[in-house]
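>>> Got a predicted model here, sequence first, then my questions.
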Amino acid sequence: MAYDPEEVSSYELGLKSRWLDDRLQLNAAVFRNDISDMQLAIFLADAAASSVVTNAGKATVQGFEIEILAQPLDNLQLSLNYGYLDPEYDEYIDGGVDVSDNRDFPYSPENTANAGLQYTVPGVAGGDLVARLDWIYVDDRVAYPDPAQNLRSQLDSYSLINGRLSLADIPVGDGRITVAAWGKNLTDETYRVNTLPFLIWTASYFGDPRTYGLEISYDF
C-alpha cells in the first residue's frame, strides 16, 4: 500500500542554567511538533499478524522536559528528569471520515521520569569505586490508534530500579581496567511493552525480568 511522506514542523524553546558554583544545573525545554500526513502502522489482526502503514492526517505533539543535576557533595551526584507529553490528532481520515475524536496516540506516555544517585570513592586500588542507582518511570499508554484494539492491549505504567557498582580506571600495564557488576529491574517488575490483539486473544511482549551481569573492560 502506497503512502505519502510525513512532514513535521518542530519548534523548541529551552533554558540551560548553572547555580551555586556549578553544583546545581537546571535545564528546561518546551516543544511543539506540527505533523501532516502522519504515518502510522495499523495492525490488521489477521492470520498473518500483518500491519500496513497509512497516513493518518494531521497531529500536534507538544510538551515539556525538565532536568535537574545536583552535586551537594564532592563525591555525590544527583539527577532528576521529568517529561510531559500531550499529543492530539487534528485530523484522522478513515474511510473518508474524520475520526480524530475517536483515535488514540500509540506509545505516547503522558508522564515519564527518571532519577539517579551516584557516589564515587576515589583512590580504591588505584582507581575509583563508583556506585550508581537509577529509577525509571513510564506512564500508562496504548499500543494502537483504534480504541477497540486497546481494550485488551493497555500498556500499564511501570517503574524500574537499576544499579551498578564499578571499580574504574585501575592502572594495569600501559592501560586501565574497569570491572563492573550491574543489575537491571532489581525489583523484578513484570510489565508489558507491546501487544498483538487478535479476535479472541492477545499476544503480549514483556520487558526483561531481573537481570544481573559482570563487565570487564581494558582501555589501551
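All right, it came through fine. All figures in this text were calculated on a predicted structure; none of them were measured in a lab.

>>> rest of the way, CA atoms for contacts and neighbours
Will do.

>>> Can you give me the distance of Asn114 to Gly127?
28 Å (Cα to Cα, to the nearest Å).

>>> mind checking how far stretch 146-158 is from the chain centre?
Counting by Cα atoms, centre = their mean, to the nearest Å, stretch 146-158 is centred 18 Å from the centre of its parent chain.

>>> er, stretch 116-123 I mean
25 Å.

>>> Not counting its own residues, what contacts that stretch?
Residues outside stretch 116-123 that contact it (Cα atoms under 8 Å, 6 or more residues apart in numbering) are 75-80, 128-135.

>>> and here's the other structure:
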Amino acid sequence: ATARGFGIYGLGCSTLSDRLDFWAGVRTTYDRREMTRFFTADRSLGGTDNQFCIDFGGTPGGSSCGNLLIFADQRYDAVTWGAGLDFQVSDDVFTYLKVDKGFRAGGVNGRGSGAIFAAGGLTFDPEFLTMWETGVKADWLDNRLRTNLAIYTGRYTNVQTTVFIPLGPTSITSRGNSGSASVHGGELEVTALPLTGLQLRGGIGVSKFKWQTGPKTSKAGVSGTNRLGKTEERGTPELTANFSARYTTPPVDLDNHGELEFSFQVDWAYRSHQKGES
C-alpha cells in the first residue's frame, strides 16, 4: 500500500484598522491511495464476478480465484479554506473569530478477507468539517495571570466510521462513511505566577459530538453491513482537565562554574469515560 499527498496553499492578511486585522487562506489538496493485496489460498467472493479478482491461472473474475489479487487506486482532491478577524481590544486583551473548512482524505481498507471487497467495502470517501471558533486571550495582574478561552462549533459531512460486515458466526471490521454530525465545545487554559519561581497551569475542555443525519445502516448494493450508531463518539471524551505546578529554586552561584538551580514539577490529567471503553 502507498499513500501520496500534495498541496498548494496561500494566505493573505489585511489591516482594517490599528486594532483589527482580516485574514483568509485557501488550500488545494491532492491525495492518492493505492493498495495491492495478493492471496495464494482460495477465497470466495460470494458467488458473483468481482472486478477486483484476477486468477493468475488464466481465469479473470469468477466467484473463487486460486490466486487472488485485490487492488485499488483512488484519488481524492479537495479545496479547503479559512478566514478570520483578529481584534486587539487593548494591550492585554486579544480576541478573534474564525471559520475553517477541513478535509480528511478517503482511503483503502487493506485488511480482512475477500468478503469486504465483495460487499463494496474496498474504499471509503473523504470526510469534511466546517468549524467556527471564537476566543479571548488576556493577560492580568502585570502579566502574572494569563487566560485563554475558546468556544467552537462545527459540522461534519460524510463521516468516516467503523463498519461491521457479518461473515458467518463472526464479523469483519473495515472503514466506511455515514451521515453528518455536529460537534460543540470549549476550552479554558489558565497560567499563573503567584510567587517567584512558581508556575501554575491548568485547563478544562468540554466537547459534545452528535449525529445529525445517519449513521447509515446499509449502503446501496451492500447487504448485512452495519455502521456504528450513536454509541460512536469519534473517540473524544466529553470532559478533559489538566493541572501542573512547577517550582524552580533561586540560582546558586558556583563562582567560576556557572549557576545551579533545581526544578520540581507535578502533573495531573483527567478525561471522562469514552463510549466503547470497558
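All right, it came through fine. Given the structure is predicted, the values throughout are model-derived calculations rather than measurements.

>>> care to give me the TM-score?
Scored by TM-score structural alignment, normalised by the length of structure 1, the superposition of the two chains gives a TM-score of 0.60; 167 aligned residues with a Cα RMSD of 3.7 Å.

>>> thinking again about what came up before, so which of the contacts of stretch 116-123 of structure 1 are in strands?
If you go by DSSP state E, those have 76-80, 128-135 in strands.

>>> Strands of structure 1, start to end?
7-19, 24-36, 39-43, 51-55, 57-73, 76-94, 97-98, 111-124, 127-138, 158-172, 175-184, 192-197, 202-206, 211-219.

>>> of all these, which lies closest to Asp146 of structure 1?
Asp146 of structure 1 lies closest to strand 39-43 among the strands of structure 1, at 8.7 Å (Cα to Cα).

>>> Report the buried residues of the closest one.
Neighbour counts over strand 39-43 of structure 1 (16 or more other Cα atoms under 10 Å) mark Gln39, Leu40, Phe43 as buried.

>>> just stretch 3-11 of structure 1 next, same as before
By neighbour count on 16+ other Cα under 10 Å, the buried set for stretch 3-11 of structure 1 is Val8.

>>> What lies in contact with that stretch?
Residues contacting stretch 3-11 of structure 1 (Cα under 8 Å, 6+ apart): Phe31, Arg32, Asn33, Asp34, Ile35, Ser36, Asp37, Met38, Gln39, Val53, Thr54, Asn55.

>>> for stretch 134-148 of structure 2, same thing?
92-98, 149-152, 187-194.

>>> For PyMOL, write the selection for the buried entries among these.
In PyMOL, this line selects whichever of the contacts of stretch 134-148 of structure 2 come out buried by 16+ other Cα under 10 Å:
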select buried, resi 94+95+96+97+98+149+150+151+152+187+188+189+190+191+192+193
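
>>> Now do the residue sitting furthest away from the middle of structure 1 against Asp219 of structure 1, distance only.
Most distant from the centre of structure 1: Gly173, at 39.6 Å, with distances by Cα atoms, centre = their mean. According to Cα to Cα, Gly173 of structure 1 and Asp219 of structure 1 sit 10 Å apart.

>>> Then Asn27 of structure 1?
From Asn27 of structure 1 to Asp219 of structure 1 the distance is 33 Å (Cα to Cα).

>>> Please apply the same query to Asp104 of structure 1.
Taking Cα to Cα, one finds Asp104 of structure 1 at 48 Å from Asp219 of structure 1.

>>> These two - which one has more neighbours?
Asp104 (19 against 11; other Cα atoms under 10 Å).

>>> wouldn't the more buried one be in contact with Asp146 here?
Yes - with contacts counted by Cα atoms under 8 Å, Asp104 of structure 1 reaches Asp146, the gap being 6.4 Å.
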